[in-house]
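**Student:** just need the structure, nothing else, for what follows:
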Amino acid sequence: MLLRVRGPDGMSRLTVDQNDNFGDLGRQLLPNLPTTVDPTTITLSNNPNGNDSKRLGDIANFKLGQIGLKHGDLIFITYKHQDALSNGDAHGATPSTSAQILPSSNRLNGKPILPAEDVPIDPLPSTSATVERISKPWEVVKQSALDDRLDKKNGKIPRGRDHKMCKHGPKGMCDYCMPLDPFNAKYLDEKKIKYLSIHSYLRKNNAATNKPELGSSFIPPLQEPYFRVKRDYIRAREKKSGVLGRVVEI
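**Tutor:** From the prediction side, this is the model:
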C-alpha cells in the first residue's frame, strides 16, 4: 500500500505492507529527509496540528496494520535539525560544542538506522572541550607516505630496443625505444587500459606545466581538479532539455 508522509520539508510517498512495522517505515523515510534531521526527534501523527503524536522510536516495533493505516493515508511528521558540526570556512558555519550525537551515528554501513537502534559510533563531544577551527585546512593536510614515494618516481614505462626500427647500439635510445609516459594514448589503447590511475591522471594534467627533465621546480596547476558533481551544470542541462529550454532556444 502507498502512504503519504508530509513534513516541514515536503511530502514523501512510501510503498509499504500492512505487516511491516514502523521501523521499516522509518528506514524508507530517513533517506528522503534532510541529512541534518535528528532521527531521535521524529514524531508521527494523523493530525496536521500534531495532536496525539507518537515518537518513531517508541512505536518502531508496532505493525502498520495494528494502527489501522490504509492505502493512501496521510501521516504528518515533525522533527528537529541537529546543529551542523563543520571545520573550516565553508558557508560561514561556526562549530558547535553542545553535547550531541554526530551525524555518522545516524547511519551504519551507509544505511540509516532508527533511533531505537541508534548506537553512537562517534563519542559524545565534551561540553568543556573547545573545537579547534582550521581556517586553511589545505596548508596543514599531509598526504600519505605511499604518495610521497610515488611522487619521487618518474612513472615512465620502460621499453626495450626494437630490432627492426632501432638503428643505434645497445646503449643508445631513439623514439622507438624511449620510455613512455603512463598516460600515453597509444600505449593505453594497445594494452586495452580503459581508466588511468589517479597518479597518471595528475601527471597528465601537470605535464604541460612541469618539465622534470629540465630540473625546474614544481609549478602547481592554475586550477585544481574538481572531483565532485557540478550541481549547477546538471540543472542547466535539465532545464535546456525541458520545454522551457526549447522555447528559449527558439
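**Student:** only C-alpha atoms for contact and neighbour calcs from this point on.
**Tutor:** Fine.
**Student:** burial count for Val243?
**Tutor:** 10 (other Cα atoms under 10 Å).
**Student:** before we compare anything, build this one as well:
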Amino acid sequence: MQIAAALKVDDKSLLISTDSKGAQVVSVPAGQPVGGLGLKHGDILYVDFKRTAAEPAASASAVTSTGAQEPRPVVKQDAIDDGLEKQPGTIKRGRDARFCKHGASGMCEYCMPLQPWDAKYLEDNKIKHMSFHAYLRRLTDQNKTAPPTSSQFLSPLEEAEMKVKIPCPSRTHESWPKGICTKCQPSAVTLQSQNFRMVDHIEFETAGMIDNFLKYWRATGYQRFGYLYGRFEPYAEVPLGVKAVVSAIYEPPQEGAYDGLQLTLPNTEMAAVEEIAARLGLVKVGMIYTDLTDDGRGKGTVICKRHADSYFLSSAECILSAEMQLKNPTVSKWSASGKFGSRFVTCVMTGNEDGGIDISTFQVSNTAMAMVRDDIIEASVEPSLVRVKQLTDEHYVPEVFYKYKNKYGIMVQDAARPTFPVEYLLVTVTHGFPQTPSPLFTSPLNFPIENRPGVETQDMGALQRHLKHGSLTDMLSDFHLLHYLRGVGVVEQLVQRPSWQTLEMIMKETVGAGPVSSGPSTSSSGAAGPSSAAAAKAPWACRHCTFRNPGGGGEL
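**Tutor:** Model prediction:
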C-alpha cells in the first residue's frame, strides 16, 4: 500500500515480481510479514501495474513503471524518408596514392568511407548544414537507438517545449502562477545556429516559371506572393540530402502595394488548388514573394536591401516562416510526437549587390518554430532583431540566452533582454535550375495567371486563344489552366455530358468483349479468318449511342 501511495495508483493494480519480465509475481496478502514471502534482505523487487482497458495510454509511447515502453502506433512517413533510411549514406573515397600502402582490395583510414555527417567533408565541400537524415543517422548510430518497432525504442528526436506544464506532473503544488518547480518549469533556451536542415536545395524546374512570376511586378511595381507546389527528391550533392523540386507557383488572392502586400483570407480557392495538386502528385513545398524596388536609373536594376550589414529575413518574416512551417510539419517515426521540423521553404526575390534580381532561400530552425508556437517571441521595430516577450502572470516566458564572439574573439553568453539577432533562427538553403530541364508542365504557351486583375485575365476568350496554339494534349499541360477549368466547372460538365458517358460505356464494353471491329478482318491472304467470323456473330456496341446490337448485323 505504501508503494501504491507513492506511485498514486490503485494498490489492486500493482504487480510485484522478483524478475524484470514480471514472470515471478509475488503475492502480498495484507498483514503478511516479508519473511513469510520467501524474501530476504537485499532482494530486488520489480514493480509494474495493470492498465485497464478503459484507461488510455499517457502518450503514443507510454513508459511503464519498470521503464519499458509500450508499442508505438505506426507512423506513415513520406516516401523520400523511407527511401533515404534504406541507403547506406556513407561517402565513398578512392585509394590515396600517397598514404595508402595496401593493395587494391584493401582499405585503411585514408580511404575508408566517411560518415554523412563528417565535419571536414562538409567544410571542404562548402556544405553549411548537414542534411536531416545525416543528423538523424548520427543520433541513432552513436546512441545505438533501437528501431521504432522495438519495445526498447527511445525517440532520438524531440520537439522543444517552452510552456509551463499545467497541472504540474509532480502534483505537489498549485499550478502556475501560484506555484512552479523544476518538473513543470520549462528549461532556459540557449540559442545557437542549427547544424542541420530539413531541405538542402530548392530546384525550380524552369527559369520561365520565375520570369512569369516576376511579370506582375514588372507591370505594376506591386509586390507579389505565391505558393510553391512540387515534390521532394533525393539530392546527391549532399550526403543523404533532400531537394524540393518546384513544378508550379500558385498566386492566391492578394492586394499588392509598392512596399508590401496583403493576402485575402480565408482563401476560398485553396481547397480546389490542393485537390488539383494532389491529383498531379504535387504537395505544397514552400512560398515565394518579392521585395523589389526599382533604383530609378531606367536600366531595370533594383535596390539591394538585404545583405550582411542589414538583414536577410526580418523578424516579422521569420515569424511568418515559422507559422507556415508549423502548418506543414514533417512526419517522422523517430520523433516522440510523430512529427519533427518542416520541409516548407521560404524564397525571397530581392535585389543583389549588382542591382540584379536574385532569389534567397531559407528555413527557420526548429527552435524558432517552438518559440512561435509557444508565443515566446514577437517582431521588432528593428528588422534584424527578434523581441522576446515579457513574463506576466498570464503568460510564462523562459529565460533566453545566445552566444557570440566578443571583440576579443572570446565566446560569451548574453541574455536576450529584450532582443537577440534574427540570424540565430535562420537556416540557409541553396537553390538553382536543372542542367537538363524536364518539367512536369510542358505547354508551349503560358495560360494567364490567376488573381492578376488589370494585368492578366482568365476567361473563355483566353482559353480559346490558348488552345488554338497547339494540340489539346500539349496546351492542357499548364497548372494555371487546370486550375481555371476546375473553377468554371468544365471538367464536371464534361463528365456529366451524355457523350462522355457514352464513351465510358463503349470503353467498358470494349474491355469486356475484346477489340471491336467495324467490319470483318482479313488475313494476309485476303480471306476472312475464323476469328473474324466469331467476331461478326458477337454482340457489338454502337459508337453513336449506348445501344448494344446483336451479332450478325452491320453498322448503318
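**Student:** quick TM-score on the pair, please.
**Tutor:** With the length set by TM-score structural alignment, normalised by the length of structure 1, the two chains reach a TM-score of 0.35; 106 aligned residues with a Cα RMSD of 3.8 Å.
**Student:** just checking, next helix/strand downstream of the longest helix anywhere in structure 1?
**Tutor:** Ranked by number of residues, the top helix in structure 1 under DSSP state H is helix 231-241. Using DSSP states H and E, the helix or strand that directly follows helix 231-241 of structure 1 along the chain is helix 243-249.
**Student:** counting by contacts, list what that next one packs against.
**Tutor:** Here helix 243-249 of structure 1 touches no other helix or strand, going by 3 or more Cα pairs under 8 Å, 6 or more residues apart in numbering; DSSP states H and E.
**Student:** hmm, who's touching it?
**Tutor:** Helix 243-249 of structure 1 has contacts (Cα atoms under 8 Å, 6 or more residues apart in numbering) with 239-240.
**Student:** before we move on, the earlier item: neighbouring contacts of the longest helix of structure 1?
**Tutor:** For helix 231-241 of structure 1, using Cα under 8 Å, 6+ apart, the contacting residues are 245-246.
**Student:** which residues of the stretch 351-500 of structure 2 fall in helices?
**Tutor:** Secondary structure of the stretch 351-500 of structure 2 (DSSP state H, counting those that start in this stretch): helices located at 366-373, 460-467, 472-475, 479-488, 490-496, 498-513.
**Student:** just put those helices in TSV and tack on mean neighbour count and distance to Asp291 of structure 2.
**Tutor:** As requested, these are exported to TSV (neighbours: other Cα atoms under 10 Å; distance: least, Cα to Cα, whole Å):
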stretch	mean neighbour count	distance to Asp291 of structure 2
helix 366-373	22	23
helix 460-467	14	30
helix 472-475	14	32
helix 479-488	18	24
helix 490-496	12	36
helix 498-513	14	47
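**Student:** among those helices, which comes closest to Val388 of structure 2?
**Tutor:** Of all the helices of the stretch 351-500 of structure 2, helix 366-373 sits nearest to Val388 of structure 2, with 9.4 Å by Cα to Cα.
**Student:** helices and strands around that closest one, which ones?
**Tutor:** helix 315-327.
**Student:** what angle do helix 366-373 and the helix it packs on make with each other?
**Tutor:** 90 degrees (axes from the mean of the first three to the mean of the last three Cα atoms, to 10 degrees).
**Student:** which secondary structure elements does helix 315-327 of structure 2 contact?
**Tutor:** strand 339-342, strand 345-351, strand 357-364, helix 366-373, strand 377-379.
**Student:** residues in contact with the last one?
**Tutor:** So that's strand 377-379 of structure 2. Contacts for strand 377-379 of structure 2 (Cα under 8 Å, 6+ apart): 315-316, 319, 371-372, 385-389.
**Student:** between these, which is closest to Gln142 of structure 2?
**Tutor:** Nearest to Gln142 of structure 2, judged by Cα to Cα, of the contacts of strand 377-379 of structure 2 is Met371 at 28.4 Å.
**Student:** now the helices and strands packed on helix 315-327 of structure 2 as JSON lines including distance to Phe196 of structure 2?
**Tutor:** JSON lines is the format used below for those (distance: least, Cα to Cα, whole Å):
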{"stretch": "strand 339-342", "distance to Phe196 of structure 2": "11"}
{"stretch": "strand 345-351", "distance to Phe196 of structure 2": "14"}
{"stretch": "strand 357-364", "distance to Phe196 of structure 2": "11"}
{"stretch": "helix 366-373", "distance to Phe196 of structure 2": "10"}
{"stretch": "strand 377-379", "distance to Phe196 of structure 2": "22"}
